[in-house]
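In: heads up, no residue letters with this:
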């Protein structure tokens, strides 16, 4: 899927989004998809998945398969970065 993500237009996306809930992740995915001018059906087809998965992802369904979610993020040119919380004690 990495090569498909490179073919998408870049679009503007705030690199500073912190996601702590599945709903916030869904909102970020929806914003990126819309910034790219794509429909849910477009992404489903490009990601070889069903439209229902995309709808559930954008709604923040917490029980989606992690690898499928990561694959969709990659397709949209997004990535997950794991780091200590700002101000967290070590």
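Out: Perfect, I can see it now. Remember, it's a predicted structure, so these values are computed and weren't measured experimentally.
In: make it CA atoms for all contacts and neighbour counts henceforth
Out: Will do.
In: secondary structure element for residue 72, which one?
Out: Element membership of residue 72 [criterion: DSSP states H and E] is helix 66-75.
In: just residue 41 next, same as before
Out: Per DSSP H and E: helix 40-46 holds residue 41.
In: in the protein, which helix has the most residues?
Out: helix 22-35 (DSSP state H).
In: just the angle for that helix relative to helix 66-75, thanks.
Out: Here the directions of helix 22-35 and helix 66-75 differ by 30 degrees (axes from the mean of the first three to the mean of the last three C-alpha atoms, to 10 degrees).
In: what residues of helix 22-35 count as buried?
Out: Along helix 22-35, these residues count as buried under the neighbour rule (16 or more other C-alpha atoms under 10 Å): 22-33.
In: one more to weigh against that first structure:
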């Protein structure tokens, strides 16, 4: 229901959403009808394309492991981590490598 409402708010038809997500129009139709066995990866991709955020909470009446007054969990940005560890062609790392029995730095 939320997916259909958001799609209509964006004035997209099912074919436009399907193209943006990379699925068939039939998949969008089934998803909007509440397909019970939809692949999670595709559902998450659909939510992302629509600009929707998925949140997780407790069922009413269940006690929470964490106190609600605690700070919210901050998740790391995986893209920042990967970019920070990527070697670019113009960058060089130096390592200490034994050469002739002595430790000297050498370009890798």
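Out: Yes, it's here. It should be emphasised that the depicted structure is a prediction, and the values quoted were computed from it without experimental measurement.
In: Provide the aligned range in structure 2 for the helix holding residue 72 of structure 1.
Out: For helix 66-75 of structure 1, the aligned range in structure 2 is residues 40-49, judged by TM-score structural alignment.
In: counterpart of stretch 37-48 of structure 1 in structure 2, which residues?
Out: Using TM-score structural alignment, the residues of structure 2 aligned to stretch 37-48 of structure 1 are 11-22.
In: and for the matching stretch, what are the contacting residues?
Out: Stretch 11-22 of structure 2 has contacts (C-alpha atoms under 8 Å, 6 or more residues apart in numbering) with 7, 24-25, 27-29, 42, 45-46, 49.
In: of the residues you listed, select the buried ones using a ChimeraX command.
Out: To isolate the buried ones among these in ChimeraX, judged by 16+ other C-alpha under 10 Å, type:
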select :7,25,28,46
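In: about what we covered before: packing partners of the helix holding residue 72 of structure 1?
Out: Packing contacts for helix 66-75 of structure 1, counted by 3 or more C-alpha pairs under 8 Å, 6 or more residues apart in numbering; DSSP states H and E, involve helix 2-7.
In: quick one: the match of helix 66-75 of structure 1 to structure 1 mean distance?
Out: Superposing on structure 1 and averaging over aligned pairs (mean C-alpha distance after the TM-score superposition for structure 1), stretch 40-49 of structure 2 comes out at 0.5 Å.
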